[in-house]
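Novice: dropping a prediction and its sequence here:
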Amino acid sequence: MINSNEKTTAYLWSKTKRFSLIGNDKEHGNLERSWVDLEKGMILLKNYVSVSDQVEIVNTCQKFGMGPGGFYEPLTRNGRTMNFQMMCFGRNWDPITRYDWKHRSDGSEAPPIPNQLMSLAVNLLLEGQDMHLPLMDPDICIVKFYTTTFEELSLRQDLDESRSSLEGGLPVVSITVGDSAKFVYSYTGDVGHAKEVLLQSGDVLIFGGESRLIHHGIKKIIPESAPLSLLQQTNLVPGSLNLTFKDYSLD
């Protein structure tokens, strides 16, 4: 049930519509696995998610994304529709209400993080242990799908988790599937001097410790850049699917 407070602000939410990740396939190739140190506490694992795991990610997100609590277009506080589709696993998060509401405006709760996604995130964290980042037990997975028309020049910080999570520098694990995305980041929040890195399908970005509060964002999606093998097996629509795992860590 939606309480009275939720009803008074429900107009800030967009109407939930069924959004499908499945479409026509296109061509592209793959990259070899590698490790890139970007900053202290920030690494890029290139092509660390296999095509078979990428296919499973798409199929899992498609399954839950079409059901209750599935994909929707979130709104900003001023009522502007954000140019991406979103859903959550584990714990509900929204750009307006943050983690304050257990239920979305349609009354649905975030489904638990699927076991296969949880296992993948934990294994990726173990890959990054040479950075000496603290281990974390993900209880949140925010799934966003950016279309190829997406462009954004602003940077943000992930500040909505608990104080213990933020002060502990618990890492954020971000997986890219589909079309490549231009990712920008800055320690000062200055867009003009932000660094840029290309996130391709199968890449994993991990940041924590001294880089946990880094300013960051997706700048642009590169059309027709997804791997052919992924598209042949999923018919993923043009765009970039991003899964971000975090540990809210109650104080």
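Specialist: In hand now; what should we look at?
Novice: for the rest of this, base every contact and every neighbour count on C-alpha atoms.
Specialist: Noted.
Novice: buried residues of the lengthiest helix in the chain, list them for me.
Specialist: Assignment by DSSP state H gives helix 51-65 as the longest helix of the chain. Within helix 51-65, the residues that count as buried by 16 or more other Cα atoms under 10 Å are V51, D53, Q54, V55, E56, I57, V58, N59, C61, Q62, F64, G65.
Novice: can you redo the residues you listed as CSV with distance to S105?
Specialist: Listed next are the buried residues of helix 51-65 as CSV, based on distance: Cα to Cα, whole Å:
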residue, distance to S105
V51, 35
D53, 32
Q54, 30
V55, 30
E56, 29
I57, 26
V58, 25
N59, 25
C61, 20
Q62, 21
F64, 17
G65, 16
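Novice: use this one as the comparison:
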Amino acid sequence: MTEITVNGVRVLPGFLDEGEQRALVEDLRAVVAAAPLFHPVTARGKSMSVRLTSAGDYGWVSDRRGYRYEARHPQGMPWPPIPERALRVWHQVSGVGRAPQCCLVNFYSDTARMGMHQDRDEADFDMPVVSISLGDEALFRVGGVVRGGPTKSVWLRSGDVAILSGEARLAFHGIDRVKAGSSTLLPKRGRINLTMRVVD
């Protein structure tokens, strides 16, 4: 496994083998059963193309009141615990002593996208964001810490792990497109992205 860097974001290709990926998908089925996927809405009232849920002490939500973390799912139930397999990845690659408090679970269909954004709803930017890709490949674009600067892109494949930390912690990043059918991990295609964060 050769680590690559994209505008300061570390990418570990193939960090999880196929067996580990399949086991983690099963863990996520239990998360979704306890806290169903939902379509978040932006502050402007536009529905996002991804569906999401969360695990941990907090979940990330978005609605007319804006982006924020909440202790409960929009339907009122508490978020389930972060799967141990995901926590293991965090402890292997994060380089910090604190455990994540939120594991955001994004599901991308063939047509879903994620616009360029910063992860800045957390209290301590010295804490990294650790991302795990599962399923179909996605074109990951990374810029600098100022919107509109030059960007670089890399295809994230199933089992890859990315770490936003240090100077790249607040890098603008997004998903331009998903390569439908590029993985057999998920029976109905699509991509799952886990992002783990320390919130407060």
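Specialist: That came through fine. Quick caveat, the model's predicted, so the values are computed rather than measured.
Novice: re the thing from before, which residues does the helix or strand following the longest helix of structure 1 contact?
Specialist: Proceeding N to C from helix 51-65 of structure 1, the next assigned helix or strand is strand 84-89, under DSSP states H and E. With contact meaning Cα atoms under 8 Å, 6 or more residues apart in numbering, strand 84-89 of structure 1 is reached by 19, 65, 69-74, 110-114, 140-147, 150.
Novice: again, but for stretch 210-224 of structure 1
Specialist: By Cα under 8 Å, 6+ apart, the residues outside stretch 210-224 of structure 1 that reach it are 26-28, 39-42, 146-159, 166, 169-172, 179-189, 238-240.
Novice: one more time with 6 Å
Specialist: Residues from elsewhere that reach stretch 210-224 of structure 1, judged by Cα atoms under 6 Å, 6 or more residues apart in numbering: 41, 148, 150-153, 155-157, 169, 180-187, 189.
Novice: residue boundaries of the helices in structure 1?
Specialist: For structure 1, applying DSSP H gives helices covering 4-9, 51-65, 115-127, 163-167, 228-234.
Novice: any chance of those helices in TSV, plus distance to S34 of structure 1?
Specialist: TSV is the format used below for the helices of structure 1 (distance: least, Cα to Cα, whole Å):
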stretch	distance to S34 of structure 1
helix 4-9	46
helix 51-65	15
helix 115-127	12
helix 163-167	28
helix 228-234	20
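Novice: returning to that earlier point: among the contacts of stretch 210-224 of structure 1, which lie within strands?
Specialist: A181, K182, F183, V184, Y185, S186 (DSSP state E).
Novice: re the thing from before, report the buried members of the contacts of stretch 210-224 of structure 1.
Specialist: Buried by 16+ other Cα under 10 Å: 41, 148, 150, 155, 169, 180-186, 189, out of the contacts of stretch 210-224 of structure 1.
Novice: closest to Q232 of structure 1 out of these?
Specialist: Closest approach between those and Q232 of structure 1, by Cα to Cα: S180, at 16.9 Å.
Novice: look up the closest residue to that closest one, ignoring the ones flanking it.
Specialist: Closest residue to S180 of structure 1 apart from its sequence neighbours, by Cα to Cα, 6 or more residues apart in numbering: Q200 at 4.3 Å.
Novice: number of nearby residues for the one you found?
Specialist: Burial of Q200 of structure 1 is recorded as 24 neighbouring residues (other Cα atoms under 10 Å).
Novice: trace I4 of structure 2 over to structure 1, please.
Specialist: Superposed on structure 1 with TM-score structural alignment, I4 of structure 2 falls opposite V36.
Novice: got the contact list for that match?
Specialist: Listed by Cα under 6 Å, 6+ apart, the contact partners of V36 of structure 1 are I43, L44.
Novice: circling back: export the buried ones among the contacts of stretch 210-224 of structure 1 as a markdown table, with columns for distance to T9 of structure 1.
Specialist: Below are these laid out as a markdown table (distance: Cα to Cα, whole Å):
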| residue | distance to T9 of structure 1 |
| --- | --- |
| G41 | 38 |
| T148 | 30 |
| F150 | 27 |
| L155 | 26 |
| G169 | 33 |
| S180 | 35 |
| A181 | 33 |
| K182 | 34 |
| F183 | 32 |
| V184 | 32 |
| Y185 | 32 |
| S186 | 33 |
| G189 | 30 |
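Novice: residue in structure 1 matching R51 of structure 2?
Specialist: R51 of structure 2 maps onto Q85 in structure 1, by TM-score structural alignment.
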